[in-house]
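Colleague: Return atomic coordinates for the entry below.
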Amino acid sequence: MAMSGWQAVKLVVNTLNLSTPAGLLVGLIGRARFSRGPRGLFYATDYKLRFPAAGAFTLGNLVLTKHDRAYIDQRPKLVKHEERHSWQYFFLIGLPMLPLYLLGAAWSWLRTGCPASRNPFERLADLADGNYVERPLRPLRQVFSGLRSRPRGQ
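Modeller: Here you go, the predicted structure:
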């Protein structure tokens, strides 16, 4: 499958920054089936682990999904969304993307009750293409009052 010069650079950089090899390791642990995708991406389909709960997620240039190859081939918008995540690994020099993504997910969950709606990484990858629905913001006052009102031990 054809790949542009920049996509080839991203493939090399995401290999050297260890994000794609980390994806390969996760795919092996999850007993996924590997195949080549478009634009320098690789797929790990039929991923068996329950974590993360997402239908697809990306590590470097590797898109992992619990679904089969036909599922991902029939969703070009989802592939574009995941490819945007692969560029995020490129620009953030690989694995530092993971804790930053988790911070973004925590912020989003705090503000909306959803880990994607206000996560800057998901927003930059296009929420709709990732099959996410944008949830409304909760006022911080409401969030913090809800945290304070919980009984101890829960």
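Colleague: drop to CA atoms for contacts and neighbour counts, all remaining ones
Modeller: OK.
Colleague: residues in contact with residue 20?
Modeller: By CA atoms under 8 Å, 6 or more residues apart in numbering, residue 20 lies in contact with 14, 59, 60, 61, 62.
Colleague: likewise residue 107?
Modeller: Contacts of residue 107 by CA under 8 Å, 6+ apart are 115, 118, 119.
Colleague: Which of these sits closest to residue 1?
Modeller: Nearest to residue 1 among those is residue 119, at 31.3 Å by CA to CA.
Colleague: which one is that closest one nearest to, not counting chain neighbours?
Modeller: residue 104 (4.5 Å; CA to CA, 6 or more residues apart in numbering).
Colleague: and the one you found, how many neighbours?
Modeller: Neighbour count of residue 104, defined by other CA atoms under 10 Å: 20.
Colleague: Quick check: it touching residue 121?
Modeller: Yes. Under the criterion of CA atoms under 8 Å, residue 104 makes contact with residue 121 at 7.1 Å.
Colleague: One more sequence to fold, the one below, so I can look at both together:
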Amino acid sequence: MTSGTAGRLARQDRIRRLGNAVNLSTALGMAVARLGRASVRPGPRGLLLAEGYRLPFPVAGAFTVGDVLLTAGRWDRHRPGLLEHEERHSWQWFWCAGLPFLPAYGVAMAWSVLRTGDRAAANAFERGAGLVRGGYRELPVRPLGPVVRTLLTGRRPPRRET
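Modeller: Below is the predicted model of the structure:
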């Protein structure tokens, strides 16, 4: 966002900003940025870009909390599309009314690991934000039966001879 554009945000961006302010997710994002010693600057469409995040969690090239998009590096050095991917996560925070996003994301991540062995490939939030734009890859879904049996018994199913 260039200086003086705050008053010219599109209606939907003003709604997202207000919602994420009211549900306290942007305040949480600012606290996370401060805790991670990131510098925060205004970004496009009313987003806040936090750069230089120094904590080892979460394990991601970038992540979003409310309207705060955080990265260990610099936003101008990320691959094209990542900013848009993270912006979609800011909308997910809005639609989940803030903090309920965290357990919902955790469930979606567990489901993805169960179905694909990967935390993002079948995660509804990552898919909704644009899986490939976020740097993730499409993976085939595994049959659920053998995965559940492995979880329950602790034994892998025997390999099929091909």
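Colleague: rewinding a little: make JSON lines from the contacts of residue 20 of structure 1 and add secondary structure and neighbour count to it.
Modeller: Shown next, in JSON lines, are those (DSSP: H, G, I helix; E, B strand; the rest coil; neighbours: other CA atoms under 10 Å):
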{"residue": "14", "secondary structure": "helix", "neighbour count": "28"}
{"residue": "59", "secondary structure": "strand", "neighbour count": "26"}
{"residue": "60", "secondary structure": "coil", "neighbour count": "33"}
{"residue": "61", "secondary structure": "coil", "neighbour count": "32"}
{"residue": "62", "secondary structure": "strand", "neighbour count": "31"}
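Colleague: residues in contact with the residue nearest the centre of structure 1?
Modeller: Among the residues of structure 1, the one closest to the centroid is residue 57, at 4.0 Å (CA atoms, centre = their mean). By CA under 8 Å, 6+ apart, the contact list for residue 57 of structure 1 reads 63, 64, 65, 82.
Colleague: now residue 23 of structure 2
Modeller: 94, 97, 98, 99.
Colleague: which residue lines up with it in structure 1?
Modeller: Mapped onto structure 1 by TM-score structural alignment, residue 23 of structure 2 lines up with residue 17.
Colleague: How is the residue nearest to residue 119 of structure 1 assigned, secondary-structure-wise?
Modeller: Look at residue 104 of structure 1: counting by DSSP: H, G, I helix; E, B strand; the rest coil, its state is helix.
Colleague: Residue 69 of structure 2 - that's part of a strand, no?
Modeller: Yes. Residue 69 of structure 2 sits within a strand when classified using three-state DSSP.
Colleague: I'd like to know how many residues surround it.
Modeller: Neighbour tally, residue 69 of structure 2, other CA under 10 Å: 26.
Colleague: what's the answer for residue 143 of structure 1, then?
Modeller: 14.
Colleague: does it belong to a helix or a strand, and which?
Modeller: helix 140-148 (DSSP states H and E).
Colleague: Mind giving me the packing neighbours of that helix?
Modeller: With contacts defined as 3 or more CA pairs under 8 Å, 6 or more residues apart in numbering; DSSP states H and E, the packing partners of helix 140-148 of structure 1 are helix 97-112.
Colleague: Just tell me the aligned range of the helix or strand following the helix it packs on in structure 2.
Modeller: Per DSSP H and E, the first helix or strand lying C-terminal to helix 97-112 of structure 1 is helix 120-124. Aligned using TM-score structural alignment, helix 120-124 of structure 1 spans residues 124-128 in structure 2.
Colleague: Just the buried positions in that stretch, please.
Modeller: 124, 125, 126, 127 (16 or more other CA atoms under 10 Å).
Colleague: go on, stretch 93-107 of structure 1?
Modeller: 93, 94, 95, 97, 101, 104, 105, 106, 107.
Colleague: any chance of these in CSV, with distance to residue 135 of structure 1 too?
Modeller: Listed next are the buried residues of stretch 93-107 of structure 1 as CSV, based on distance: CA to CA, whole Å:
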residue, distance to residue 135 of structure 1
93, 30
94, 29
95, 28
97, 23
101, 18
104, 15
105, 13
106, 14
107, 13
